[in-house]
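Undergrad: predicted model, plus sequence, below.
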Amino acid sequence: MIDILNFVALSGIFNVLFFWYASTKMRSKPDPIKTLIVSFVFSIPLSFLLIGVYTTMLVYAAKTGSSEDAMWDYMEQEELQ
């Protein structure tokens, strides 16, 4: 769970910094605060997507009686096939 939260936080920080950097390269200089708000808004759907995938995985694990680690192993095996 901590790994997912760290990933969401890092992706949000990356998204904010990317939008802020991109705003400095535009010909018309937008307001940095508005750019920060837009970048934060764009990072929210990514966070919900990651939370949804993780929650779905945990619900499936609970229904099948598996542990979280077993579910990660299963997902990795399916990805390799």
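TA: Everything's here; your move. Numbering: from 1, shown residues only.

Undergrad: use CA for all of it now, contacts and neighbours both
TA: OK.

Undergrad: surely L36 touches W20?
TA: Yes. Between L36 and W20 there is a contact under C-alpha atoms under 8 Å: 6.4 Å.

Undergrad: between these two, who's got more neighbours?
TA: Neighbours of L36 and W20, each counted by other C-alpha atoms under 10 Å, are more numerous for W20; the result is 21 against 18.

Undergrad: and the contacts of the host helix or strand of that one?
TA: According to DSSP states H and E, W20 maps onto helix 2-25. Residues outside helix 2-25 that contact it (C-alpha atoms under 8 Å, 6 or more residues apart in numbering) are 29-30, 32, 35-36, 39-40, 42-44, 46-47, 50-51, 54.

Undergrad: one more to weigh against that first structure:
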Amino acid sequence: MTRDGMIVCPQPEAAEAGADILRMGGNAVDAAIACAFAQGVVDPLMCGIAGFGSMALFTPQTGKTDYLDFHAKAPKAA
């Protein structure tokens, strides 16, 4: 945890990578990406950057909330 945010994930090393990004002035998206990469290294059988998920993004300057879905696609033959 930092003074301005908190990282939550299964592996402490990945959480620390995300917190380091916040401490260096990165934003929540920067921290999430760093955390995902680190999580894939320390726990490769359970996580990977090429996986799927969703992310809610809130932009304080505009008051706008966006949602990103990045789910794996099935092949056309499926």
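TA: Now that the structure is in, tell me what you want to look at. Remember, predicted model here, so these are calculated numbers, not experimental data.

Undergrad: quick one: TM-score?
TA: Laid over one another, the chains give 0.34 as their TM-score (TM-score structural alignment, normalised by the length of the second structure), with 38 aligned residues with a C-alpha RMSD of 2.7 Å.

Undergrad: any buried residues in the helix holding W20 of the first structure, and which?
TA: By neighbour count on 16 or more other C-alpha atoms under 10 Å, the buried set for helix 2-25 of the first structure is V8, G12, N15, V16, L17, F19, W20, S23.

Undergrad: gap between the fourth one and S47 of the first structure?
TA: Just to be clear, that refers to V16 of the first structure. For V16 of the first structure, the distance to S47 of the first structure (C-alpha to C-alpha, to the nearest Å) stands at 13 Å.

Undergrad: same check on the last one?
TA: Applying C-alpha to C-alpha, the value for S23 of the first structure to S47 of the first structure is 22 Å.

Undergrad: and for the second one?
TA: Distance check for G12 of the first structure against S47 of the first structure: by C-alpha to C-alpha, it reads 8 Å.

Undergrad: please apply the same query to the first one.
TA: As for V8 of the first structure, its distance to S47 of the first structure is 6 Å (criterion: C-alpha to C-alpha).

Undergrad: and if you look at I4 of the first structure?
TA: 10 Å.

Undergrad: repeat that for L10 of the first structure.
TA: L10 of the first structure is 10 Å from S47 of the first structure, by C-alpha to C-alpha.

Undergrad: and for Q77 of the first structure?
TA: Distance from Q77 of the first structure to S47 of the first structure, by C-alpha to C-alpha: 25 Å.
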